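Student: the amino acid sequence is not available; the structure is as follows:
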């Protein structure tokens, strides 16, 4: 996923459904300015925070115990997704409304119904908000 993301030092990365935080850690290590995750499973939030602390990346990573459906994503320029197929339409609509033009979205596994892929590697797709 990070190969397609092409992380830059100015990137504010958001992982919607951040799980155990491994993508947040990888994005921070790749040089992102900030990595922000949202995860509804509290035990995964705790695990992610502990991992960020153990990697000495707590200053670059924020993890919140919340559903991304309630979050404003307008302050990010790179979104990472590893979601389930039936959620993709709703996520696409949310991102279309809230993301700034030019923001990148890297989705693993499933496609957006309307957005055109800019690049694909295996099941990972890069989209750019128009």
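Tutor: Noted; the coordinates are in hand. As the structure is a prediction and not an experimental result, all values here were calculated from the model.
Student: when you work out contacts or count neighbours from here on, use the C-alpha atoms and nothing else.
Tutor: Will do.
Student: follow the chain on from the lengthiest helix in the chain and name the next helix or strand.
Tutor: Looking only at the chain and at elements set by DSSP state H, the helix with the highest residue count is helix 42-54. Helices and strands here follow DSSP states H and E; after helix 42-54, the next one along the chain is strand 61-64.
Student: from the contact counts, what lies against that following strand?
Tutor: helix 22-29, strand 34-38, helix 42-54 (3 or more C-alpha pairs under 8 Å, 6 or more residues apart in numbering; DSSP states H and E).
Student: which of those sits closest to residue 73?
Tutor: The stretch from the helices and strands packed on strand 61-64 with the least distance to residue 73 (C-alpha to C-alpha) is strand 34-38; that distance is 10.2 Å.
Student: does anything pack onto the closest one? Which helices or strands?
Tutor: The helices and strands touching strand 34-38, judged by 3+ C-alpha pairs under 8 Å, 6+ apart, are strand 12-16, helix 22-29, strand 61-64.
Student: included below, for side-by-side comparison, is a second structure:
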């Protein structure tokens, strides 16, 4: 991927997705005599209990969360999320033997009313209602599923992976648990583009143009005001929350929320009062 995006944000992951597109919809089945075995994307290797605790802890799982474990194996992450944190949880695994084992473990833990296990390919799973997604896959599989995670999950959804990263998508946090590594990402809103807005200046409310460039959660940009292009500093994008300030010219501090093609929030001029602003992405209509 080029260092600086020249195409819209969601195209960042098209190459990994395209690489997987052929054959992603149906798992391969190998028939041996009268038996059928499912070709799995990832071998089953259980995660240690201490690592499971750290994964759920880093994601800040509470009773209000919906946790999806993609490649859920024996269901230990799903069961712990429900039993210890009170969350609702869904496990997805293509192996029917693992699904049976996971359901047995949920019954023994007394959490069957809060969990569900689905036998299907993780690439086919409906995940849009997840607030937390957990993974213990492989580097190549993480790259293949990255596009799905970025396009189907809501901004602010937390993703936690045991041992393997997401390529050039920088983790928001990384911790060691013994010999294991746990990575955390927060799904960023899509903000790439040019926006129209008005900002308070000494001349009153003044039309301005905000241009944002994005590489996952890393954002840079400029504010064009009174004919001058002012660089922005301290840009922070976490989920749908964004903040930044002008690095030159009139000192303006912005803090807002991304809602589709608009950013709503407040702008604080130096020595002035906070005022509401709405920035609308060009081409998005009124």
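Tutor: Looks like it arrived, so ask away. Keep in mind that what you see is a predicted model, and the values were worked out from it rather than measured.
Student: before we move on, back to that, the longest helix of structure 1 packs against which elements?
Tutor: strand 61-64.
Student: matching residues in structure 2 for the longest helix of structure 1?
Tutor: Following TM-score structural alignment, the partner segment of helix 42-54 of structure 1 in structure 2 covers residues 96-108.
Student: now do the helices in structure 2.
Tutor: Taking DSSP H as the criterion, structure 2 contains helices spanning 14-21, 49-58, 76-85, 96-109, 139-152.
Student: single out the most deeply packed of those helices.
Tutor: Across those, averaging neighbours per residue (mean count of other C-alpha atoms under 10 Å) puts helix 76-85 on top, at a mean of 24.
Student: just tell me the aligned range of it in structure 1.
Tutor: Applying TM-score structural alignment, one finds that helix 76-85 of structure 2 aligns to the residue range 22-31 of structure 1.
Student: name the residues that touch that stretch?
Tutor: The set of residues external to stretch 22-31 of structure 1 that reach it, using C-alpha atoms under 8 Å, 6 or more residues apart in numbering, is 2, 7-9, 13-15, 18, 34-37, 48, 52, 55, 57, 60-61.
Student: from the chain's centroid, how far away is that stretch?
Tutor: The gap between where stretch 22-31 of structure 1 is centred and where its chain is centred comes out at 11 Å by C-alpha atoms, centre = their mean, to the nearest Å.
Student: ditto for stretch 55-70 of structure 1
Tutor: Averaging C-alpha positions (C-alpha atoms, centre = their mean) puts stretch 55-70 of structure 1 11 Å from its chain's average.
Student: and the strands in the stretch 151-286 of structure 2, which stretches?
Tutor: Under the criterion DSSP state E, counting those that start in this stretch, the stretch 151-286 of structure 2 contains strands at 158-162, 173-177, 180-186, 193-201, 204-215, 218-225, 228-238, 241-246, 252-259, 262-269, 275-281.
Student: where does the fifth one end up in structure 1?
Tutor: Using TM-score structural alignment, strand 204-215 of structure 2 lines up with nothing in structure 1.
Student: what sits against residue 95 of structure 1?
Tutor: Contacts of residue 95 of structure 1 were listed using C-alpha under 8 Å, 6+ apart, and they are residue 73.
Student: what is the equivalent residue in structure 2 for it?
Tutor: Looking across to structure 2 (by TM-score structural alignment), residue 95 of structure 1 lines up with residue 149.
Student: and residue 63 of structure 1, by the same measure?
Tutor: Structural alignment places residue 63 of structure 1 opposite residue 117 in structure 2 (criterion: TM-score structural alignment).
Student: re earlier: ok and the longest helix of structure 1 relative to helix 22-29, angle-wise?
Tutor: Taking axes from the mean of the first three to the mean of the last three C-alpha atoms, to 10 degrees, one finds helix 42-54 of structure 1 and helix 22-29 inclined to each other by 20 degrees.
Student: contact partners of helix 42-54 of structure 1?
Tutor: Applying C-alpha under 8 Å, 6+ apart, the set of residues contacting helix 42-54 of structure 1 from outside is 19, 20, 21, 22, 25, 39, 58, 61, 62, 63, 64, 65.
Student: okay if I get the residues you listed as CSV plus distance to residue 113 of structure 1?
Tutor: Shown next, in CSV, are the contacts of helix 42-54 of structure 1 (distance: C-alpha to C-alpha, whole Å):
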residue, distance to residue 113 of structure 1
19, 24
20, 27
21, 27
22, 27
25, 29
39, 24
58, 35
61, 30
62, 30
63, 28
64, 28
65, 28
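Student: from these, pick the one nearest residue 120 of structure 1.
Tutor: Nearest to residue 120 of structure 1 among these is residue 22, at 21.3 Å by C-alpha to C-alpha.
Student: from residue 112 of structure 1, how far off is the closest one?
Tutor: In this structure, residue 22 of structure 1 and residue 112 of structure 1 are separated by 23 Å, where distance is defined by C-alpha to C-alpha, to the nearest Å.
Student: in structure 1, what range does stretch 18-31 of structure 2 match?
Tutor: Alignment note (TM-score structural alignment): stretch 18-31 of structure 2 is unmatched in structure 1.
Student: so what's the counterpart of residue 82 of structure 1 in structure 2 up against?
Tutor: Matched by TM-score structural alignment, residue 82 of structure 1 corresponds to residue 136 in structure 2. By C-alpha under 8 Å, 6+ apart, residue 136 of structure 2 lies in contact with 47, 70, 71, 161, 162, 163, 164.
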